[in-house]
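Colleague: Pasting the sequence and the predicted coordinates here, then a few questions.
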Amino acid sequence: MSTLVLICDDSKLARRQLARSLPEDWDIKVEFAEHGLDCLEKIKQFSPEILFLDLNMPHMDGYEVLQAINEQQLNVLTVVVSGDIQPNAHERVMSLGAIDFIRKPCDKEKLIEIIEQHGIRDRAIRESLVHKLGEQVDSELRDIYQELTNVAMGQAGDLLARLLNVFVELPIPNVNVLEVSELHMALQAIDANASTSGVCQGFIGGGVSGEALLLLNDSSFKEIASLMNYSGELNNKVELELLMDISNILIGAILSGLSRQLDMPFSQGHPVVLGQHCEVADLVKANKGRWQRTLAIEISYGIEDHDIKCDLMLLFTEDSIKTLKYKVAYLLEE
């Protein structure tokens, strides 16, 4: 039985190029959609198993299509194909349930590599992926996790602001369930080309466990040292001390804030240095075995009028997801 594939792009040329790039020995039937609204209609009409989706389209863009697929619980594996290669675009589509992201113009070898990497030519693997997507954080739970994190990160930001005497910019937390390969891409998308130092710290309590991962751009150290009135020479030892100070403040405060809201005390392990002065890709590669499928909450702190960028990720283990759901449900009933 042929696998039904839907290609959605407002450009006829792009649709045809993508169709010609699909593996020639793959038994598929291809349908086309010209924009987002057309895409949703075709999904409901033909029930495709795989969707290749452009982002920038009239009537309804790719982000809105992904949101609608989630809200309407449509079972289709989506690979985004777009010329928008900003890190935020990559992170956003992955958080909305896309399984991968391909840069336009579509490279045939890269497309085949991604198809093989995810195993989506195999029906059993496709069904497994669809099942896992069904376990993604639904919109109501995501809102709850975001609100809990908002409160906790506000407390952490307040401590940092008082320590450095600055205004800390607080983002909306990004919440999603990620496979290990997706987590690597999300981490690398934070700042793929910047030299970075990282620390992680394990935590456990009440049937929930995970790791807090803090990444600090190396360009931040000079300004952090200045704000902390350190006037000596910056070297690896001093920068490590600064990194540990920041991680202790942010990780400790945010876990404390979540602990109080969930009524679930956490014990923290010893901090572990993942790497200093390396690209995020190298840092991730060296620690690949640490992370598996996870509920990931990403927070990107910024300091107003200062070149300081700090990313904190809370990585809850897969076994923790069910416990957190029960805990949140219990709190809502009170």
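Modeller: Done, it's in.

Colleague: all contacts plus neighbour counts: C-alpha atoms, from now on.
Modeller: Noted.

Colleague: Now Glu169: closest residue in space that isn't a chain neighbour?
Modeller: Gly302 (5.0 Å; C-alpha to C-alpha, 6 or more residues apart in numbering).

Colleague: Checking the one you found next. Helix, strand or coil?
Modeller: strand (DSSP: H, G, I helix; E, B strand; the rest coil).

Colleague: And for it, the neighbour number?
Modeller: 18 (other C-alpha atoms under 10 Å).

Colleague: what's near enough to touch it?
Modeller: Val168, Glu169, Leu170, Ile308, Lys309, Cys310 (C-alpha atoms under 8 Å, 6 or more residues apart in numbering).

Colleague: ok, and here's another one to check against it:
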Amino acid sequence: MAISVLICDDSRMARNQLARCLPEDWDIELHFAEDGRHCLEVVSDIHPDLIFLDLNMPEMDGYETLEEFREQEIDCDVIVVSGDIQPDAQTRVLGLGAIDFIKKPISREKMIQTLSYHDLYHSQITTPIEPERVKLDNLNDHTNFIDACQEIANIAMGRAGDSLARFLDVFVELPVPIVNEIELNELIMALQFAERESTVSSVCQGFIGPGIAGEALLIFNDSSFKNIAELMKYHGHIDDNIELELLMDIANILLGACLQGISDQLDISLSQGHPVVLGQHIKIPDLINHNKRWKKTLAIEISYSIENKAIDCDLLILLTEDCIDTLRQRISYII
């Protein structure tokens, strides 16, 4: 008898990738949900036996969804599949009732191992079902391409967040990355600082690889320096030089880990330049004016914050227009 399986993830690419990792001979009825709120609606209709749940989603994230499951006493197995690999994230979801945690990107081998461990799947090679559960994404479609880039960014974001969390011994709150092809003069509108007039300090690091080139910018709100100094156990006077040291420490962690996460997924080597300070205590429009190298860019924006601390920074990955075809080819290879 077929069991009911629900995959909940805001990324179509991620949903399809996970579906293709399921055992080919597993007798299931497969359903999909695009975020936590949609997941609850589907659950009330089909009462699934097993849910694969992402954490970083709009509307209602994975943590909130698990809390709602507990509140409504929804009885089903939940396996979290996420790019947020912080140890505390894994502890939290298990505490909220998930039976396991799998980090993205997932392989079929890891999927079968996990399902077998929880006695959810036993091989039935004698009665195979159709192996191709979903069609490959058409990356010539703009929406699919942006969705795929967002999922690549999501996994890279999780690795960088994990590095920062371990370095500072904190829990890093991760958003849904924002990906857009935009004119460079529209970049200010993409920034998510609460107050546009706030002063910021910024570090830039260039990178280049086969068919790919761009810049990564860390934009740090100046009001965060005092709290980041406390976390790093610095108790002296905080002048511009100390702020610069703090900024470079955070930049080295986030920029390096994020770019490495992207290069690992695309299976390419990215050569990274030395971090360069773009400015200290300047306004965002002035920062962007210093960086007008291209007319149009593929921009990936990630807004990091630290739980219970007034610390916020934006990480921007800016890719040249010339990268688009290469990105499509590399992502097609991945999926």
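Modeller: Here it is on my side, so go on. Values in this document were obtained by computation on a predicted structure and should not be read as measured data.

Colleague: picking up where we left off before, what does the residue nearest to Glu169 of structure 1 correspond to in structure 2?
Modeller: In structure 2, the residue paired with Gly302 of structure 1 is Ser305, using TM-score structural alignment.

Colleague: what about its match, distance to Ile331 of structure 2?
Modeller: In this view, Ser305 of structure 2 and Ile331 of structure 2 are 29 Å apart by C-alpha to C-alpha, to the nearest Å.

Colleague: cool, Asn180 of structure 2 as well?
Modeller: With C-alpha to C-alpha as the criterion, Asn180 of structure 2 and Ile331 of structure 2 are 17 Å apart.

Colleague: Repeat that for Gly279 of structure 2.
Modeller: 34 Å.

Colleague: Which of the helices or strands spans the spatially most central residue of structure 2?
Modeller: The residue lying closest to the centre of structure 2 (C-alpha atoms, centre = their mean) is Asn154, at 1.7 Å. According to DSSP states H and E, Asn154 of structure 2 maps onto helix 142-168.

Colleague: distance from the helix or strand just after that helix to structure 1 after superposition?
Modeller: For helix 142-168 of structure 2, the following helix or strand on the C-terminal side (DSSP H and E) is strand 172-173. Following the fit onto structure 1, the mean deviation recorded for strand 172-173 of structure 2 is 0.3 Å by mean C-alpha distance after the TM-score superposition for structure 1.

Colleague: now for strand 172-173 of structure 2, which elements pack on it?
Modeller: With contacts taken as 3 or more C-alpha pairs under 8 Å, 6 or more residues apart in numbering; DSSP states H and E, strand 172-173 of structure 2 sits against helix 142-168, strand 296-306.

Colleague: residue in structure 1 matching the residue nearest to the centre of structure 2?
Modeller: Asn154 of structure 2 maps onto Asn150 in structure 1, by TM-score structural alignment.

Colleague: got the contact list for that match?
Modeller: Ile172, Pro173.

Colleague: any idea how far Ala186 of structure 1 is from it?
Modeller: 20 Å.

Colleague: With Ala124 of structure 1 instead?
Modeller: According to C-alpha to C-alpha, Ala124 of structure 1 stands 26 Å off from Ala186 of structure 1.

Colleague: likewise Gly269 of structure 1?
Modeller: Following C-alpha to C-alpha, the distance that separates Gly269 of structure 1 from Ala186 of structure 1 is 24 Å.

Colleague: Show me which of the two is the more surrounded one.
Modeller: Neighbours were counted for Gly269 of structure 1 and for Ala186 using other C-alpha under 10 Å; Ala186 has more, 22 against 12.

Colleague: Could you say which helix or strand holds the residue lying closest to that one once chain neighbours are set aside?
Modeller: Spatially, and ignoring its direct neighbours in sequence, Ala186 of structure 1 is nearest to Glu91 (6.1 Å; C-alpha to C-alpha, 6+ apart). Per DSSP H and E, Glu91 of structure 1 falls inside helix 87-95.

Colleague: Over in structure 2, find the residue span that helix aligns onto.
Modeller: Under TM-score structural alignment, helix 87-95 of structure 1 has no counterpart anywhere in structure 2.

Colleague: contact partners of that helix?
Modeller: With C-alpha under 8 Å, 6+ apart, helix 87-95 of structure 1 has contacts from 63, 66, 80, 100-101, 174-177, 182, 186, 189-191.

Colleague: and the next element down the chain from that helix?
Modeller: Using DSSP H and E, the next helix or strand after helix 87-95 of structure 1 towards the C-terminus is strand 100-103.

Colleague: Does anything pack onto that following strand? Which helices or strands?
Modeller: Using 3+ C-alpha pairs under 8 Å, 6+ apart: strand 100-103 of structure 1 touches strand 77-82, helix 87-95, helix 108-118.

Colleague: Find out how far the last one is from the centre of the chain, if you would.
Modeller: Yep, that's helix 108-118 of structure 1 we're talking about. Its chain's average C-alpha position is 21 Å from that of helix 108-118 of structure 1, according to C-alpha atoms, centre = their mean, to the nearest Å.

Colleague: What residues of that helix count as buried?
Modeller: Neighbour-count burial for helix 108-118 of structure 1 flags Leu111, Ile114, Ile115 (criterion: 16 or more other C-alpha atoms under 10 Å).

Colleague: how about TSV for these, with distance to Arg20 of structure 1 added?
Modeller: What follows is the buried residues of helix 108-118 of structure 1, written out as TSV (distance: C-alpha to C-alpha, whole Å):
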residue	distance to Arg20 of structure 1
Leu111	11
Ile114	16
Ile115	14
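
Colleague: Of the residues you listed, just say which sits nearest to Ile7 of structure 1.
Modeller: Leu111 (13.3 Å; C-alpha to C-alpha).
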